[in-house]
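Visitor: got a predicted structure plus its sequence, pasted below:
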Amino acid sequence: MKHAILLLSLSLVLTNCNIYQKPAPEAGVSQRLAKQRKAHISDLNYTLSIIVPEDKDEPIDGHSIIRFNLNSRTTTYLDFKADDQQLLQLIINEDTIPSPVIENEHIQLHKSSLIKGANTVQVKYILGDGALNRNTDYFYALFVPDRARTAIPCFDQPDIKGTFEVKMDLPEGWTGVANGQATTKQATEGRIQLEFATSQPISTYLWAFTAGQYQFDSVNWKDKTIGLFHMVDDSTKYNRNIEEVFRQTLASLDWLEDYTDFNYPFDTYNLVAIPSFQFGGMEHPGATYYRSEKLFLDENPTRNEELARANLIAHETAHMWFGDLVTMPWFDEVWLKEVFANYMADKITEPWFPEMNHQLRFLLAHFPAAYAVDRTAGTNPIGQQLKNLQNAGTLYGGIIYHKSPIVMKQLEKMAGEAQLQQGIREYVKTNAFSNASWNNLIACIDKYTETDLKVWSNAWVFEAGRPIIHFEPSAEEKTIWQLNQVAEHPELASPKTYWPQAINIIQKDSIRLEYEMFDASINLDTDPEELNTLFLADEKGYGLVRLTAPQINYWLNNSHMVEDELLRGRIVINLYENFLDGSIHPDKFLNYLLESIKKEINPLMLSQYANQLQTVFWQFIPETSWDTLSAKIENELWVLVETQQTIANKKTLFRLWSNISMSEDANEQLAQILTGKYNIEGITLSDNDKIRIISQLSIKEYQDSKELQAETVELLNSQHNKEKLSFMLPSLSPNAADRDAFFLSLSKIENRSKEAWVQSALANLHHPLRTNHSVHYLPTTLQLLEEIQQTGDIFFPIGWLGSSFGKHSSEEAYNVAHRFLNNHPNYPEHLKLKILQNIDMTQRAYTIKEKYY
């Protein structure tokens, strides 16, 4: 009997010891864990209190109170990617948990301490610094897509929305902003205490709090104050831009309220302009972050730069409804909020630029960038799979931001503009402050249209790649021509995949033919071999159209005769894709681009020709031909710079000339322009222009570049830009050992904190004039990629690879990546795709050079 009692007692002790030892979920936030929590948790509220020290290297202390309802008494987990030493105290419903631990990036909330109904969890901890972007005089939290858990214990998933309130204890002279309205400010013993009201229900990736030595400005809109927090130290630049920034913000808010028939959904609206912010913008309710340089443009901006700012402001404002008010359930549909924001931004900004051809702008803004990914073996569908939120950042890229707007444009045509708006209004109203998927949207739109959208949706949203569109005689009747679609990468698409779309063709005397290609093959009513046949003659048709050799030659020599700017845009895109497909000699294509530049007056088209010319020159022309060819091109371009009357076009041509020119005379002239000894009429150099010029002169080994570097730092107006150039200087050194040491320093996370600066420096290291040396950086570049993805923000892995591989054109560089992937057969699929995307141009470059030279 004593033995039985002893065994029972021992069993109870072991049971009590093990109640906290239930195996934790896998690291990150798995879809399985997210679904379990969503099924049990509701009525969630977070209160965050932080104490920010004056020294940016000192830790930030945090205290969170998390209140939520459980529909049953069940063990659940908070997400917290931190060390045990950062977790200082855990109290669950007044039950203090002894020696709390973090396991697999989670804190267990055991059911023995929880109750059915209302629960309160208190956590004291040291905030993780990785997502706090701390600087000497400011910091900002940036949590998209899954980085809230790296700083704060939380349920880090988009479909458990909660209200969020913040209290900040700050150094004297600082101010701050968060998702809710500021309610209390007081000063105590050289410190500032701020409190912010509770936000509306939002997802954790939308949490925002930032503080620093910000300046503040505001305007009134309806019953709200629209604020702008900034650190711009160039008052002239600030004053030149601020009125337009506010005007575009208010106009965007007005338009979106009208279009959605739903009032602005949040209590407050602030813009926060942050120097060298990682993204163009990030749509936190109440505290939308912007890269300061994107809002406050340099003097004499190009029309493209003005349009880019307008679209950025409209895009981030649209997110207040699409993403923030209505949020995707899981980050596999992150594209849904982005396609809405792009679609709305295009509509909002079109009236602001009445002189612009907006069909052409849409074509050039989205098709080249979408094709740049979709033509590669690493392409992905718009709708991707995501098993764990820790990989959500890798979903971002050209497909989400550029292919999805093209798909939305097709949807608008199929459903009808008015019917689409009705569906969107219902979608917003039905799912306000909640979550909704693409299928929910399609269901809303389906009510207002007779078109079956499911087949179309499956192909465009869930299949990878693009179609190759080609024509050939019918197998049954040789006099009948057929237009066929096949997958460019059959191994990436489902068998028998085709992309339903309307194909517009112009032929002969401007006869326009439109075919509804809702099959893999259709019969044509015309002979598509005619020399002047123009395929995809609108801003909707999508794919690689393989032209015949006579058609290619015809358009290389006659495209300037086409008066319609949209059609000229289609021609240059079609020819470029055929060039990359290996069908055009680089010399012929370069000559076509140069001749087109001489004749073009449309600023959008001129920019497109200029961008392609730089790519072809540096990557597809043999290195042995650079000097001779550059001497010819730079002279012709300089004549255009001096004679061009339009300031925006003059600036585009000047940037192209300074990029391509290599002669000693050109370098000397560029140095005189930099120092103000020679002025180009109508062009005032900005800080960014000066940094660009000194970088080019240094890389091209101008004899006085070292002295000029120091002089340029002093010429810069902004302290931020002075620091940026100083950071980049080692990457500009003529000494290879200095550049090697700088590259090695990037292996330390603290040297990568300014990601935009790092990408600029990498571009210097890997300039085409230096790739023979920098190719040996590429193995380390790949070895660091997983760490870059885990520690950097969402666009940094793409930027890290693109700035490194982007200008390489040798088989050696391609083989580095090829060997790496062969040696790592179990490498994460999402990162493997990014590598394949970024080495595609390298492979095309060396194979095309091998073919033609």
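Guide: Alright, I've got the coordinates. Numbers count the residues shown, from 1 in each chain.
Visitor: please count neighbours and contacts with C-alpha atoms only from this point.
Guide: Noted.
Visitor: surely Gln709 is in contact with Ile693?
Guide: No - under the contact definition of Cα atoms under 8 Å, Gln709 does not touch Ile693, with a separation of 10.1 Å.
Visitor: which residues do these two both contact?
Guide: Common contacts of Gln709 and Ile693, defined by Cα atoms under 8 Å, 6 or more residues apart in numbering, are absent altogether.
Visitor: which of the three states applies to Leu386?
Guide: Under DSSP: H, G, I helix; E, B strand; the rest coil, the three-state class of Leu386 is coil.
Visitor: burial measure for the nearest residue to it once chain neighbours are set aside, as a count.
Guide: Among residues not flanking Leu386 along the chain, Asp332 sits closest, at 5.4 Å (Cα to Cα, 6 or more residues apart in numbering). Taking other Cα atoms under 10 Å as the neighbour definition, Asp332 ends up with a count of 20.
Visitor: now swap in the one 3 residues further on and tell me
Guide: Here the count is done by other Cα under 10 Å, and Trp335 has 27 residues near it.
Visitor: show me what contacts Glu577?
Guide: So Glu577 contacts Leu544 (Cα under 8 Å, 6+ apart).
Visitor: mind checking the longest helix of the protein?
Guide: helix 235-260 (DSSP state H).
Visitor: A further structure is provided below for comparison with the first:
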Amino acid sequence: MPGENLTRSEAAARAGAVSADSYRVQLDLRGDTTFSSITTLKFSASADQTFVDLIGSVNSILLNGEPVDLSAHADSRIHLTGLKAENELVVDATCSFMNTGEGMHKFVDPVDGETYLYTQFEVADARRVFAVFEQPDLKAEYTFEVTAPSHWKVFSNSPTPEPTPVDDTSSLWEFTPTEKISSYLTAIVAGPYEGSESSLTSSDGRTIPLGVYCRASLAEHLDADEVINITKAGFGFFENEYGHPYPFRKYDQIFVPEFNAGAMENAGAVTITESYVFRSRATGAMIERRAITILHELAHMWFGDLVTMRWWNDLWLNESFAEFMSHLAADEATRWDQAWQTFLSSEKSWAMEADQLASTHPVVSSVTDLEEVWANFDGITYGKGASVLKQLVAYVGRTEFMTGLSEYFSKHSWGNTELSDLLVELEKASDRDLSEWSTLWLEESGVTLARPVITAQGDTMTELVIRQELGNAPRLRPHRMGVGLYDVVDNRLVLRKRVELDVAGEETVVTELAGEKIADIVLLNDGDLAYTKIRLDERSLETAIKHIDTFDDQLARTLLLSAAWDMCRDAELSATSFTELGLRAIETENHPTALRVLLMSVSLAATIYSSPDNRENLIVKVADELFAIADRAEPGSEIQFQVALEAARRAKSDGQLDRLENWLEGKDLPNGFELDTDGRWTVLQGLSAGGRIDEARIEAELAKDSTATGMESAWRARASIPTPEAKEAAFSALIEGGLPNMQQRSALFGFQAGDASVLAPFFPRYLDALSGVWEKQTYEMAQQLATRMFTPSIIGMGTDVEAGLNAWLEEHPDAAPALRRIIIEHGDATRRALAAQTVDSAHNS
């Protein structure tokens, strides 16, 4: 990746020297490994020189009609001198198709041999497709002309034109100019995509065409009507809340193969991972996540696309805003009316875990260069930012918040902004000074902790104090917080009393609860108003472990489980105790996302945070109970479906693996549980990790499912085989590179599976390979490897993981900051696991 970085200071200097007017981009996509790209860029300049970004091979350069020596293209930049007030640059280049999900990604469908292309440009990969000023604040109009096979469909930001034949097999699509947008929001999607079309009327009376598409071989599984219904609900909600009509001329959503993220907010041409096209039964959590993702990208059309951050330090403004608004829309405008429970289970917990790492950063961070941008696509940018926006809405008022937004959109349409531009409008609408709020929540990192301190006389609570601790925050923060008292009544946990108050400083006395009978559970932050860690007192924790399955209030139950999981991660609750609590909760968890997160947490507690001496027994116990829950569950229910698949992933003992073998034969399945195509792969992967099947059996299954998903699943199964030979083959394939992005990701998940004794020898080799991987591979592929080839199961199992990580950091002081950050985070995870293992060992001694 050398030479492809861009610093904030360079971007600011270039923005001060040039102003982009328009691009005409001519692409010929008929090549095998490369494609022709001719860019005509018109721009004004107030300086003599600048540079244009391009990753590719340059054939010719013309500046104002004069040829420029090809040596001007070096290190992914075309250096230009002798600029005039108005300039025209023409760059004829040859660029490469990618298989990493960056730039122009090319995928050949193994089912029918058809080719599918799509672009992914965030953060800075438009330069892999055409010559460009690659920064968000040099907006321009883009006119794309695309030559491709005639039987393809071609999508871009502008409405799709009728193609003109070029020859017997090819056609030309000439798109009209886009609105004024940033380069990372442009898009080309091409191939024989199939789908459905609809339309809606926007708030200003325009007819907005809608399209939903996917690969031809998946079209039978595309529930386009559901996607369109969610989209229409989102349009109505956002236009009403923002007081501003949809800004673009059409809205296509294309489900594309081998996509690295959930989706991308290309203006009017959203790309979405085809994992959301369900060829097998999907969990309720996945179905809900798709809905929220659809709404998230739609929210971006206003916040991010119409009005765009000036530089990537305000990335959070894009992502946090879309995250907040997507959950708000889901909760109020769709059938997913428990979206804030989803947010607590998933996004907020992700945020708080990221905010406790040594690599934590403020929501608004400096972001000095592009490499730092990639590293900040994290739980803080998404989840914490959305959490504090939720608080901000409560602070300034919902109506005032939306009024400020409407004015913000009107004032800054098609422009670039900074945080201050938004705060000005919110202050004006609400008549509140937000400077202190911004400092506390956006400019300082870390998360505080709130702990209940109860003084009692007999069975009466004489005083309840909320004690705040710094955690890893620089200072205590004020909170609006609910406190709930819950009792076991007729074997149900029911709310007796709830109060809401302001919490500030080290100690806050909850005067309203003095004299109350001691509750079975005292729950701080009841209602989930505050962004803070919470703790449970001893009685509350004991009650929860015995009665978590009897909670009437689902949000309170999720909050309690989140608190218990945080206590386990902080070595205040043993992994054994947490698994007991979690397993009891699983059987009655009716919220799909909360169930998914709970299953993951129980798994991590058993496999990473448990005492090494007791781990084998705990893993078998957890899997036994998962099989039993699946057997007891309502036939065909969501709980049965998720738990049965998790049991397959966690199978360890001979008896458990024997049962999985039977499942593949259609025998001994839980009543009502059906093993479909993807379910079979999950079972095969479990058997593979358990050492029950070999590569020949995997290849036989692949022959039955020779799809892209089948190929990815087969890689995971192969890499899961717990033998030195299988791990060596996976390790070599991964380090050498060349696998498509999704196959690499699947192989990495498989590589992590298996006994520590088999994986331990690869740890020093992983560390040795990191620098080379980072230098040779693209950012997406390198960070995948650096993150997922680390195997947490070896922590505490005889390998001094922490020493190895520390030594690497000492020996590589000049490594890329993003890579160092990954290793630092592995160190955090290691220390946390070791502390938790010590507590679990004491619990079981």
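Guide: Noted; the coordinates are in hand. This is a predicted model, so every value here is computed, not measured.
Visitor: where does the TM-score land?
Guide: Their TM-score after superposition, calculated using TM-score structural alignment, normalised by the length of structure 2, is reported as 0.88; 803 aligned residues with a Cα RMSD of 2.9 Å.
Visitor: show me what the longest helix of structure 1 is packed against.
Guide: Helix 235-260 of structure 1 makes packing contacts with helix 303-318, helix 417-430 when contacts are defined by 3 or more Cα pairs under 8 Å, 6 or more residues apart in numbering; DSSP states H and E.
Visitor: returning to that earlier point: from Leu370 of structure 2, how far off is the aligned residue in structure 2 for the residue nearest to Leu386 of structure 1?
Guide: Per TM-score structural alignment, the equivalent position to Asp332 of structure 1 in structure 2 is Asn313. As for Asn313 of structure 2, its distance to Leu370 of structure 2 is 10 Å (criterion: Cα to Cα, to the nearest Å).
Visitor: over to Glu638 of structure 2?
Guide: In this view, Glu638 of structure 2 and Leu370 of structure 2 are 42 Å apart by Cα to Cα.
Visitor: with Asp613 of structure 2 instead?
Guide: Following Cα to Cα, the distance that separates Asp613 of structure 2 from Leu370 of structure 2 is 45 Å.
Visitor: is the match of Asp332 of structure 1 located within a strand, as I assumed?
Guide: No - counting by three-state DSSP, one finds Asn313 of structure 2 to be helix, located in no strand.
Visitor: identify the residues contacting it.
Guide: The neighbours of Asn313 of structure 2, taking Cα under 8 Å, 6+ apart as the test, are Val364, Ser365, Ser366, Val367, Val373.
Visitor: ok, now Val121 of structure 1?
Guide: Contact partners of Val121 of structure 1, counting by Cα under 8 Å, 6+ apart, are Ser64, Ile65, Ile66, Arg67, Leu90, Ile91, Ile92, Asn93.
Visitor: change it to 6 Å
Guide: Taking Cα atoms under 6 Å, 6 or more residues apart in numbering, we find Val121 of structure 1 in contact with Ile65, Ile66, Ile91, Ile92.
Visitor: so what corresponds to it in structure 2?
Guide: Matched to structure 2 by TM-score structural alignment, Val121 of structure 1 sits across from Leu89.
Visitor: number of nearby residues for the nearest residue to that match once chain neighbours are set aside?
Guide: Spatial nearest neighbour of Leu89 of structure 2, chain neighbours left out: Leu63 (4.6 Å); criterion: Cα to Cα, 6+ apart. Residues within reach of Leu63 of structure 2, counting by other Cα under 10 Å, total 20.
Visitor: now which residue in structure 1 aligns to Leu63 of structure 2?
Guide: In structure 1, Leu63 of structure 2 lines up with Ile92, judged by TM-score structural alignment.
Visitor: state the distance from the equivalent of Ser610 of structure 2 over in structure 1 to Asn220 of structure 1.
Guide: Under the alignment (TM-score structural alignment), Ser610 of structure 2 maps onto Ile621 of structure 1. With distances defined as Cα to Cα, the gap from Ile621 of structure 1 to Asn220 of structure 1 amounts to 55 Å.
Visitor: still on that earlier bit, who has more neighbours, Asp613 and Leu370 of structure 2?
Guide: Taking neighbours as other Cα under 10 Å, Asp613 of structure 2 and Leu370 compare with Leu370 leading, 18 against 14.
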